[in-house]
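Student: Have a look; sequence and predicted model below, questions after that.
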Amino acid sequence: MSPAMSELPAAFLADLHAALGDALDCRPASLQAHAGDNSWRQQLPLAVISPTNIEQVQAALRCCQRHGVAVVPRGTGTGTTGAAVPTPGSVALSLARMDSILAIRPADRCAIVQPGVLNGTLQQALQAHGLFWAPDPSSFEICSIGGNLATNAGGPRAVKYGTTRDNVLGLKAVTANGELIVCGGPWTKDATGYDLTHLLVGSEGTLAVIVEATLRLQPLPADRAGLRVFYADAASAAAAVARLMGQPVVPTVCEFLDARSLELLRGNGAQVPEAGAMLLLDVEGDSDSLPGLLAALGKACEGEGLLDMDVATDGIARERLWAARRALSPALKTIAPGKINEDVVVPVSRIPELVAGVQALSARFALPIVTFGHAGNGNLHVNILYHPDDTEENQRAHAALPEVFALVLALGGTLSGEHGIGLAKRDFMADAFNPATLALMRAIKQAFDPAGILNPGKVLPPA
C-alpha cells in the first residue's frame, strides 16, 4: 500500500473502489505525475481519479462530497498559475482519458468534444473539413480543451476571434454533488435564461467539472500575409496599435515586442535591427483581397516613430517573420533560469505607460524585465527574470510582482488575460475587485459548491 493510500480513510477508499474500479490510482508514480503544473508548485494528491465517462465523474464527486474530500480537476498541467496543483488532503481528478471528439458538424460550424481532447489534435481533425477552433495558446499542441475552458485561454488570434469564452456554444458539467447540468448548445443565438456557459468558462474548476463542450468553429482562411514593423520607441508602436484597431481591417494577430525583447533576440542570433519596439501582424484573406488588406494595415502602421516595415506574402517569408517571436520565450532562459511570467491587460491606449512603468521597476529592483505579447488586446506578458538560488535576487523578484499588478490596476487594467488566477494571483483579487463584487463571487461559488470541495483555495482569496 502506498503512503498516500494509507492516508485515505478506509470507508472513503472502499467507496471509491466500489464506484470507480480501475479509474482510481494510488501508485506513487501516478501521484507524482499529478502533483503540479507549469507553475512549478508541487503537492502530492492522496489519489488520482481518471474517469472515462460522465457517470464516473458523477460517482467520484458524490463520493468525495459524502466524505468531505477536496477534488482538484486537471487537464495536461500546462497552466502557469497553480490552478491544477492539489491542495493538501485532496484527490486529483484527471480528465485526460475523456479524450473523444464526439462530433464535427460542419453545417452547424461546431464540434462536440470531451475535455481531454488536445487542442492540437482537434485542429488536425478539423483541417479535413476546412475549419479550425480559434483559441491558440502557445502550448496548443499539448494542452487540453478542458484546460483551455477552465482558464479561458487565448493566444495570438484572440485579437480577431476572441478567447475561449467567445468560441464556446454550450457545455455539460457536473456539480459538486454529482448533478449533471446542461447549458447552451449548437446555436449562436440564445436569450434563454442565465448564461451559465460563459460563467463556467474561466472558473478554473471551482464551480463544476466540465465533461463536454460544444465549440464554435471558423472556416480556414484561403491565404495569409504578415508584416514586421519597427518603431523608435514603445509609445510610437502603441499609437500604431490604436490606429490598427480603430480602422475597418482587423488583423488576425497583432504582437508587440519591447526593446529588451529585440535586444535578447539579437543576442541569440536573430536578424532584428536596432529599434525601440516591434509589431508583428498577420492578416487573412484571398489572393484578390490580400493586397488591399495589407495596404490598409500598412497605412495604419505609418506615423511618428516608424523606422522600417517588412511585408511577407508567401508562407516561407511569413515563417521567417514569426521565427523570432517563437524563439523569444526560450531565449529568456539565457538571461536567468527563474521567470515570473504575468499576462496582464491594460487598455491599448495605455500600453506605453505600462511598458515605461515596467522599465522603471526593472531599474528600481535591478532585475531584467522583458515585455511582449498580444498588443491588439492590450494583453502583455511581463517576464521578471531572476536566479532562484540567489536569495536576495529571489526576494527582489517577488517584491517586484505586487508593484507590477499595482501599476496595471492603476492604468485601468486587469490581472490576467489568458492564464487565469489559480494560486499565483489569488491574493491580488482583493486589489482588483471591491468587497461587494468579491462577496457576489463567493456567493456564486457557494451556490455551485456548498461544501467547498471543488478546487478549494483557488481564484478567490479567503473572506
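Tutor: Looks like it came in fine.

Student: use CA for all of it now, contacts and neighbours both
Tutor: Noted.

Student: now the strands for the stretch 1-150 of the chain?
Tutor: Secondary structure of the stretch 1-150 of the chain, counting by DSSP state E, counting those that start in this stretch: strands at 24-25, 48-49, 71-74, 91-94, 101-105, 110-113, 131-132.

Student: would you list the ones you listed in CSV and tack on distance to Asp427 and mean neighbour count?
Tutor: Shown next, in CSV, are these (distance: least, C-alpha to C-alpha, whole Å; neighbours: other C-alpha atoms under 10 Å):
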stretch, distance to Asp427, mean neighbour count
strand 24-25, 33, 20
strand 48-49, 28, 24
strand 71-74, 19, 28
strand 91-94, 23, 26
strand 101-105, 37, 15
strand 110-113, 34, 24
strand 131-132, 36, 21
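
Student: closest one to Ala443 among the ones you listed?
Tutor: Evaluated with C-alpha to C-alpha, the strands of the stretch 1-150 of the chain place strand 71-74 nearest to Ala443, the distance being 19.5 Å.

Student: now what about the closest one, what contacts it?
Tutor: With C-alpha atoms under 8 Å, 6 or more residues apart in numbering as the contact definition, strand 71-74 has outside contacts at 61, 64, 84-87, 90-95, 146-147, 205, 209, 453-456.

Student: do that again at 7 Å, thanks
Tutor: Outside strand 71-74, the residues that touch it by C-alpha atoms under 7 Å, 6 or more residues apart in numbering are 84, 86, 90-95, 205, 209, 453-455.

Student: Please apply the same query to stretch 362-377.
Tutor: Residues from elsewhere that reach stretch 362-377, judged by C-alpha under 7 Å, 6+ apart: 156, 159, 241, 245, 254-258, 260-261, 348, 379-386, 396, 400.

Student: Return the residues in contact with the residue nearest to Thr121 when sequence neighbours are not counted.
Tutor: In space, and not counting its chain neighbours, Thr121 is closest to Glu141: 7.3 Å by C-alpha to C-alpha, 6 or more residues apart in numbering. Listed by C-alpha under 7 Å, 6+ apart, the contact set of Glu141 reads Leu118, Asn119, Gly120.

Student: next, the one to line up against it:
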Amino acid sequence: MLPAELVSTLNKTLTPDRFYTDPVDCYTYAYDNSRKVFPPQAVVFPLTADEVQTIVSLCNQYKIPLIPRGRGTGTSGGSLPEQGGIALSLERMLNIISVDVANRVIVTEPGVLNQTVQDTIKPHGFFWPPDPSSAMYCSIGGNIATSAGGPHAVKYGTTRDHVLGLKAVTGAGEVIKTGCYTTKGVVGYDLTRLLIGSEGTLAVITEATLKLTALPSAVAGITAHFRDLKGCVSAITQIMSLPQLPSALEFLDSGSLNLIRNRYPDMLPRSANAMLMIEVDGTESEIAKTIAVILTACKTDSLIQANQAENIAALWKARKALSPLLREIAPKKINEDVVVPVSSLPEFLNELTRLSSQYQIANVNFGHAGNGNIHVNLLINPDDTDEATRAEQCLDKIFDLAIRLNGTLSGEHGIGSEKRAFINKEIDQPTLALMKNIKLLFDPNNILNPGKIFP
C-alpha cells in the first residue's frame, strides 16, 4: 500500500483522470512488449516538468519506486513496475515546443510520438533519422531512454547521434539541463549522451532538443535473393566495404522468408533461402551509381536475382510484418538484438544455426545487417518447461558468441530486466561499479526504475 499521506498529496496535485489507484485502471501500465506483467500500485500522468519534479520529490520523500514509461513498446522489460510503486506515464506530455527550420532543430516533450515528429518536419524538408519498427506508436522519450535505432541507422546512426540537449528531473528531484542548442559544444561533461540509453534509471526526460536531417531528394530500393546463407552474408560484407553506403541494409533468413511467403505467396522466388532488402538515397545521379555498385557486390555464387524494387513501401510493409508473424510459429518468442562486427557475420550466423540445432530450438533471424545488428528470435512454447530451459541455455551461448566476436548484447532494445542477468558478460566489475556509483549520484534513494540494467 502507498502511504496515505502520499496518496492525499497526489490527489491534491493531480486531477482524478491523471492519478489512477484502481487496480483495473492501473493494469494497462503493468506490462510492455516483453509480455510480462507487474502491476503498479498507482499511475500518474504529469502534464508539465514542474509536475514531474513534484512527483519525483514526493517519491523520494516516501522512498517509493517510480517507473518512467512512454508507450510501452519496449521489448526488454525496461518499463515494468517489478517492485510495485508508481508508474510515471509521460504519454500526455505532447507539446511540440518549437520547430526551428533555420537551425534544423525541433524541441519536443517526451510523450510526442516519433511519427508525429516526422509528420511535423517533413513539410519543411527534414526528418529525424531514428526509425524503430514501432515508430507509429513509440514516443520520443522512449526512443531516448533506449537510444532507439532502426533500419536507417546504418547510414544515419541511432538516437544518440540526433539529440542536441535535454531537460530532465534527476532521481533526487533536481531539474537539470544538458547539452546545448548548437551542433558544436564542449562545455562540461557530455551528460546528454549519458542520459540517452539510461532507461529511466538516472532522470526523467521532460524536454528534448532534436537535430534534424534534410530529406534526400530521391530514394530507391533493391531486393537480392540468394540460394543459401553463405552467399547472402558474403554480399553483405562486400556491400559494406563499398564507398557508397546504403541507407538501409536488411537481412532475412529462410525462416523469415517462409513467414512472408505464408502472407504474400507470390512475392519471393521459391528457391530463395536468404534475402537482402537494400535502400539507397541521395540525388538521382548518386542513386544510379550506388545501385550499380551494390548490384555488382550482390553477385555471389548463390545469387538468384537482384533487382531494383518497384515498390519500396510494399517492401517495408513486408519487413515490418515479420515480428508479429513469428507468433504463428510459436506462442512465445525470445527476441534479442545482439550486434557483431559486419566482418564477423558469417561466423555468427553459422554458429547461430549450429546452436539452435544443438538445443533443438526454432530460430528465425532478420535485422539490420549493415550494422551487424541481427534480431535473433528463439521460438518456444512457454508451457513446455524443458523447451524453455533449453532456450535459456541456447540464449546464454548466443550472448557468449556475440561477446567473443567483439560484439554487444543490445544494439537498440536496451537491457531492462530481460538482459540484466547477462550484463557481466560485456561489462567488467570496475566499470559496472562506476556505473552504479553514477546511478547513486543521480538517484541517491534508488527510486527511479529500481532493479533495471544491473544484475
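Tutor: Sure thing, it's come through. Everything quoted here is computed from the prediction, not taken from an experiment.

Student: TM-score for these two?
Tutor: Once superposed, chain against chain, the TM-score is 0.96 (TM-score structural alignment, normalised by the length of the second structure); 452 aligned residues with a C-alpha RMSD of 1.6 Å.

Student: coming back round to it: distance to Ile444 of the first structure for the strands of the stretch 1-150 of the first structure - can I get that in JSON lines?
Tutor: Shown next, in JSON lines, are those (distance: least, C-alpha to C-alpha, whole Å):
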{"stretch": "strand 24-25", "distance to Ile444 of the first structure": "30"}
{"stretch": "strand 48-49", "distance to Ile444 of the first structure": "26"}
{"stretch": "strand 71-74", "distance to Ile444 of the first structure": "18"}
{"stretch": "strand 91-94", "distance to Ile444 of the first structure": "22"}
{"stretch": "strand 101-105", "distance to Ile444 of the first structure": "30"}
{"stretch": "strand 110-113", "distance to Ile444 of the first structure": "26"}
{"stretch": "strand 131-132", "distance to Ile444 of the first structure": "33"}
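
Student: quick one: which of these is nearest Thr192 of the first structure?
Tutor: strand 110-113 (19.8 Å).

Student: and the closest one, which stretch of the second structure?
Tutor: Across the second structure, the stretch matching strand 110-113 of the first structure (TM-score structural alignment) is residues 105-108.

Student: do the same with stretch 351-365 of the first structure
Tutor: Against the second structure, stretch 351-365 of the first structure falls on residues 345-359 (TM-score structural alignment).

Student: Also stretch 29-38 of the first structure?
Tutor: Counting by TM-score structural alignment, stretch 29-38 of the first structure falls onto residues 24-33 of the second structure.

Student: Show residues contacting the matching stretch.
Tutor: 20, 37-40, 42-43, 72-75, 77, 79-81, 87.

Student: Distance to Leu307 of the first structure added to the contacts of strand 71-74 of the first structure, as JSON lines?
Tutor: Listed next are those as JSON lines, based on distance: C-alpha to C-alpha, whole Å:
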{"residue": "Ala84", "distance to Leu307 of the first structure": "44"}
{"residue": "Pro86", "distance to Leu307 of the first structure": "50"}
{"residue": "Ser90", "distance to Leu307 of the first structure": "55"}
{"residue": "Val91", "distance to Leu307 of the first structure": "55"}
{"residue": "Ala92", "distance to Leu307 of the first structure": "52"}
{"residue": "Leu93", "distance to Leu307 of the first structure": "52"}
{"residue": "Ser94", "distance to Leu307 of the first structure": "50"}
{"residue": "Leu95", "distance to Leu307 of the first structure": "49"}
{"residue": "Gly205", "distance to Leu307 of the first structure": "46"}
{"residue": "Val209", "distance to Leu307 of the first structure": "50"}
{"residue": "Ile453", "distance to Leu307 of the first structure": "55"}
{"residue": "Leu454", "distance to Leu307 of the first structure": "52"}
{"residue": "Asn455", "distance to Leu307 of the first structure": "49"}
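
Student: gap between stretch 359-375 of the first structure and the chain center?
Tutor: Centroid separation for stretch 359-375 of the first structure versus its chain: 21 Å, with C-alpha atoms, centre = their mean, to the nearest Å.

Student: end to end, how far does that stretch reach?
Tutor: 17 Å (C-alpha to C-alpha, to the nearest Å).

Student: And for stretch 109-128 of the first structure?
Tutor: End-to-end span of stretch 109-128 of the first structure (C-alpha to C-alpha): 13 Å.

Student: in the match of stretch 351-365 of the first structure, what counts as buried?
Tutor: Leu345, Pro346, Phe348, Leu349, Leu352, Leu355, Ser356, Tyr359 (16 or more other C-alpha atoms under 10 Å).

Student: Likewise for stretch 203-220 of the first structure?
Tutor: Quick answer for stretch 203-220 of the first structure (16+ other C-alpha under 10 Å): 203-218, 220.

Student: circling back to that earlier point, with the first structure overlaid, report how far the match of strand 110-113 of the first structure is off on average.
Tutor: Comparison of stretch 105-108 of the second structure with the first structure after fitting gives an average deviation of 0.4 Å (mean C-alpha distance after the TM-score superposition for the first structure).

Student: distance between that stretch and the chain's centre?
Tutor: Worked out by C-alpha atoms, centre = their mean, stretch 105-108 of the second structure lies 21 Å from the chain centre.

Student: go on, stretch 17-35 of the first structure?
Tutor: Here the centre of stretch 17-35 of the first structure is set off from its chain's centre by 27 Å, with C-alpha atoms, centre = their mean.

Student: still on that earlier bit, and of the contacts of strand 71-74 of the first structure, the nearest to Gln271 of the first structure?
Tutor: For the contacts of strand 71-74 of the first structure, the nearest to Gln271 of the first structure is Ala84 (38.6 Å; C-alpha to C-alpha).

Student: what do we get in the second structure for that closest one?
Tutor: Aligned counterpart of Ala84 of the first structure in the second structure: Ser79 (TM-score structural alignment).

Student: so how far is Glu418 of the second structure from its match?
Tutor: Using C-alpha to C-alpha, Ser79 of the second structure is found at 11 Å from Glu418 of the second structure.

Student: And those two? Which one has more around it.
Tutor: Ser79 (32 against 19; other C-alpha atoms under 10 Å).

Student: mind listing the helices for the stretch 201-350 of the first structure?
Tutor: 234-245, 259-267, 290-301, 315-331 (DSSP state H, counting those that start in this stretch).

Student: Tell me which residues of stretch 276-294 of the first structure come out buried.
Tutor: By 16+ other C-alpha under 10 Å, the buried positions in stretch 276-294 of the first structure come out as 276-285, 290, 293-294.

Student: Tell me which two of these sit farthest apart.
Tutor: Gly276 and Gly285 (30.2 Å).

Student: thinking again about what came up before, now the match of stretch 29-38 of the first structure: how far from the chain's centre is it?
Tutor: Worked out by C-alpha atoms, centre = their mean, stretch 24-33 of the second structure lies 20 Å from the chain centre.

Student: Cheers, nothing more for now.
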